[in-house]
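Asks: I'd like to go over a predicted model; first the sequence, then the structure.
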Amino acid sequence: MLTLKIQQMTVDGHPYLCPDCASQAFTLDGSGFIDAFPVWGNCWNGHRWEEPLITLGTLKEIKAASTGRERAEDDDAFAIVIGGAVLAGILHPELTADDLKTAGGAAWKRIIKPAVRRRKRAAFRAVKRPVSNAVAAAQAAAIGAAWVLQAGGHSPDPDYKPEPINPCAACGGKGGHNIEYRLHKTTRVRCSVCSGTGEID
């Protein structure tokens, strides 16, 4: 997908505008793998239209013909000829290093300082997280020990086996079946429905 943000564009000297609101600024969105596909226009007011005269190949030509920006005062202009018509205009400016230098203090406050702050906080969290985890583990051990002391050293029954939450209907929650033979002794096989757990997910 190729999207070009256009500030203003003319076709043979006539302004090319949004058909609904006559806005100069819009985007041209092209998608597909064939250069002959038409593109869609989107203006800043939310209007959308199909532009069959401008194709994906045209967008690629505009992108290749754009002058780019070196300094803050430069315009990213383009001019191409499509079928005898001259398409000329200005693309939406991309941020350059010169823009940051020109903006000065505003760039420091809005872009650089928050980025430095984010990195500083990330480093602090990386150091703080293991420490807080160790403190939490120590607190959990202390609470567990206090609970055992208050409960009188209660130990659970070692023979206790909880009943299955959702018992298997095939084996009745036993986890297997006893197969009785006349020739051999009784054989226990694992239940293939619950895989021997006695529970169904």
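Replies: Now that the structure is in, tell me what you want to look at. Residues are numbered from 1 along each chain as shown.

Asks: CA only for contacts and neighbour counts going forward, please
Replies: Noted.

Asks: now do stretch 9-23: everything it contacts.
Replies: Defining contact as C-alpha atoms under 8 Å, 6 or more residues apart in numbering, one finds that stretch 9-23 is touched by 8, 24-26, 41-45, 47, 49, 85-90.

Asks: point out the ones among those residues that are inside strands.
Replies: Q8, F26, G41, N42, C43, W49, A85, V86, L87, A88, G89, I90 (DSSP state E).

Asks: wait, the second one touches G46, no?
Replies: No. Counting by C-alpha atoms under 8 Å, F26 sits too far from G46 to count as a contact (9.6 Å).

Asks: below is an additional structure, to be compared with the one above:
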Amino acid sequence: MAITIKVVWMRCKGEPTGCPECGASHIEFSTSQPFDTWPSWGWCITCGHSWEDTVISTSVVRAIRSGSTGRRKATDSDLFAVKLPNGWLLEGELLPEITIDDVRQIGKIYWRRIVKPAARKKKRQLKRAVKKGATKAVKGALAGPAALALRADWETRAGGWEPPVIENPCPAGCDRGSYDLDTNIHEDSPRVTCSFCHGTGVDPTA
């Protein structure tokens, strides 16, 4: 049965040790040999160098895997400390595996840093939209009476105003030279110029 461990860092006799090629500490050791004394296969995650490691044998890889502390909380580290066949102390840390607490902490971070701020931003946008809509509604409600008041004031000041009477009006029935077309295509009825009187509102044949 193949066994693989991924080391974050390790020390042998208190001295840092790592890849024989680049010295990096991130190393993966694997073995599938049935004999304890057989070497494991090392692979440097940093530079990609691989080698047969006679010090970290199959039995050492098994001892690290079975004897590491493991992790229960997100703040825990998966540490190990084993004695090599020659009596040296090898200690270090394994690459952490995902635990339930990790998922919980990630969920809290996701909620605190992403979901909650997004929800607050959306709430502020809705408040601004409601406020803006209410302001427009109030302005729209006041615009009509204000216009009527201004017109009444103007007519009072001007002594009253009535549109001039057109003599010889256009026989086509236009409204002073134009028509309001009823159509389902446009929201507002478009106003077009009368083609008979050419927009004058007066009978051209008179």
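Replies: Nice, thanks for sending it over. Since the model is a prediction, treat every value here as computed from it, not as a measurement.

Asks: picking up where we left off before, make TSV from the ones in strands among the contacts of stretch 9-23 of structure 1 and add neighbour count and distance to A141 of structure 1 to it.
Replies: Putting these into TSV (neighbours: other C-alpha atoms under 10 Å; distance: C-alpha to C-alpha, whole Å) gives the following:
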residue	neighbour count	distance to A141 of structure 1
Q8	18	68
F26	25	62
G41	23	63
N42	18	61
C43	22	62
W49	14	65
A85	12	79
V86	15	77
L87	21	74
A88	22	73
G89	23	70
I90	20	67
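
Asks: and of the residues you listed, the nearest to F33 of structure 1?
Replies: Each of those was checked against F33 of structure 1 using C-alpha to C-alpha; the closest is G41, at 18.3 Å.

Asks: in structure 2, which helix has the most residues?
Replies: When every helix of structure 2 is counted residue by residue (DSSP state H), the longest turns out to be helix 116-157.

Asks: now for that helix, which elements pack on it?
Replies: Taking 3 or more C-alpha pairs under 8 Å, 6 or more residues apart in numbering; DSSP states H and E as contact, there are no helices or strands that helix 116-157 of structure 2 lies on.

Asks: so who does the residue nearest to V7 of structure 2 when sequence neighbours are not counted touch?
Replies: Excluding the flanking residues, the one nearest V7 of structure 2 by C-alpha to C-alpha, 6 or more residues apart in numbering is L94, at 4.5 Å. Neighbouring residues of L94 of structure 2 by C-alpha under 8 Å, 6+ apart: I5, K6, V7, V8, W9, S77, D78, L79, F80.

Asks: so which of those residues sit within strands?
Replies: Among these, the members found in strands (DSSP E) are I5, K6, V7, V8, W9, D78, L79, F80.

Asks: could those be laid out in TSV, adding distance to S178 of structure 2?
Replies: As requested, the ones in strands among the contacts of L94 of structure 2 are exported to TSV (distance: C-alpha to C-alpha, whole Å):
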residue	distance to S178 of structure 2
I5	88
K6	86
V7	88
V8	85
W9	89
D78	87
L79	90
F80	94
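
Asks: so the lengthiest helix in structure 1 matches what in structure 2?
Replies: Secondary structure assigned by DSSP H gives helix 113-151 as the longest helix of structure 1. Under TM-score structural alignment, there is no match for helix 113-151 of structure 1 anywhere in structure 2.

Asks: what helices or strands is that helix leaning on?
Replies: Contacting helix 113-151 of structure 1 under the criterion 3+ C-alpha pairs under 8 Å, 6+ apart is no other helix or strand.

Asks: moving C-terminal from that helix, which element do we reach first?
Replies: Remark: after helix 113-151 of structure 1, the chain's next helix or strand is strand 176-179, criterion DSSP states H and E.
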